[in-house]
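Participant: Whatever this is, show me its structure:
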Amino acid sequence: MNLSTLLQWLKKPRAPTPSPPARSATVDPAANAGAHGLTRQDIHDAIAAHLAWRTQFNDWLSQDEPADPASLPGPERCGLGLWLAQAAVHRSPGQHLALAGLAREHQRLHACAAQALQHARAGRMGQASTMLNRDFERHHRRVMQLLHSLAAR
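Facilitator: Reported below is the predicted structural model:
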C-alpha cells in the first residue's frame, strides 16, 4: 500500500459529525463557567477545538512526506487538551468522572495518531491505513460521544 492509498482513505466519506455553531478560537471554559460548572457553549467550543485538530491531522497526513509525530501538538497542547485542563478547574462535581473519561480517551486518540504517522513515515502504509480506519476512528467517535454526553447534561 502506498501514499496514494492513504490519501484515498482521507478523501473517503465519513459518518457526519454534528458541527458546533461558529465561534471564536477561544476555548476557555472560565469565560462562561458559572456556579453550575461548564455550559453547553463551553462544550461546543471543545468540540470545535477537537474538529479543528482533526482537520489539521488530516492535513499532516496529506503531505507528500507525512509529518513527524513529534511535531504534532500533544494531548496537553492541542485545543481540546487545553480546554480539558481549564474544564477540570471549572467543572461541577457531577462532571468529574465524565471529564476524566474524556481525558483518557483523548490521550488514546493522540497516541494512535502518532503511531499511525510513524507507520506512514516508515512506509508501512497498510498498517497506517488499518490503524486510521479502525483505532483512530474508534477513538475519535468515542471522544465525540463523550463531549456530546457532557453537553446533554
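
Participant: drop to CA atoms for contacts and neighbour counts, all remaining ones
Facilitator: Will do.

Participant: helix/strand/coil for Pro75?
Facilitator: coil (DSSP: H, G, I helix; E, B strand; the rest coil).

Participant: Tell me which residues touch it, please.
Facilitator: Residues counted as contacts of Pro75 (C-alpha atoms under 8 Å, 6 or more residues apart in numbering) are 81, 106-107, 110.

Participant: any idea how far the residue nearest to Arg40 when sequence neighbours are not counted lies from Gln127?
Facilitator: Closest residue to Arg40 apart from its sequence neighbours, by C-alpha to C-alpha, 6 or more residues apart in numbering: Ala151 at 5.0 Å. Counting by C-alpha to C-alpha, to the nearest Å, the separation of Ala151 from Gln127 is 35 Å.

Participant: before we go on, could you also do this sequence so I can check it against the first one:
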Amino acid sequence: MNQARMIELIDVAVAGHMERHLLLQKAIERGRRGPEPENVADPKICRLGKWLYGSEIDEATRRSEAFTVVNRLHNNFHDCAGRIMDLARDFKPEQATALLHGEYKTHSDKLVRALLLWKQELLMAERKKRVA
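Facilitator: Prediction:
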C-alpha cells in the first residue's frame, strides 16, 4: 500500500473514532436500544479495524512498531467500548458514563495520538523520498 493511501486511511480512522464517543453517549442514554456490546467490542468491525485486519496492509507494515502500537491501542479501545455498552444495556448509565469519560477517553486519546504519530512518520518518510 502506498503511503498516501495509508495517510488517508489514518485520517478517516481518527475521524471515525472521534464519532464513536457520540455513539456511546447516545447508547448510554437509550439503554437497551444501542448497538450490541459484542459488535462494539469487536475491533475488526469498525473502519480502522477492517483496514488493520484486512489485506491492504503489507507484512512489512504489520511488523512495524507503529502498526503494533496502534493495533494494541485499538484493541484496548474496543474492549472498553464494549464494557460501556454492557453497562448501558444493563441500565447502569452512571457507571457507563464514568467509564466513557475516564478509561475510555484515555484509550481514545492514546489511540488518536498513536495514529497521528504514525501519520507524521509516513509524511516524513514521504518527504525524504522526494528530497532524495
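
Participant: So which of the contacts of Pro75 of structure 1 are in helices?
Facilitator: Using DSSP state H, the members of the contacts of Pro75 of structure 1 that fall within helices are 81, 106-107, 110.

Participant: Rebuild those as CSV, extending it with neighbour count and distance to Arg141 of structure 1.
Facilitator: Output for those, formatted as CSV (neighbours: other C-alpha atoms under 10 Å; distance: C-alpha to C-alpha, whole Å):
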residue, neighbour count, distance to Arg141 of structure 1
Gly81, 20, 17
His106, 23, 11
Gln107, 18, 14
His110, 21, 13
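
Participant: which one among those residues gets closest to Ser92 of structure 1?
Facilitator: Ser92 of structure 1 lies nearest to Gly81 out of those, by C-alpha to C-alpha, at 18.4 Å.

Participant: For the closest one, which non-adjacent residue is closest in space?
Facilitator: Per C-alpha to C-alpha, 6+ apart, closest to Gly81 of structure 1 is Pro75, 5.2 Å.

Participant: list the contacts for the most centrally placed residue in structure 1?
Facilitator: The centre of structure 1 sits closest to His50, judged by C-alpha atoms, centre = their mean, with a distance of 4.1 Å. Contacts for His50 of structure 1 (C-alpha under 8 Å, 6+ apart) come out as 79-80.

Participant: so which helix or strand takes in it?
Facilitator: Assigned by DSSP states H and E, His50 of structure 1 belongs to helix 40-62.

Participant: Since that was my last question, I'll sign off now.
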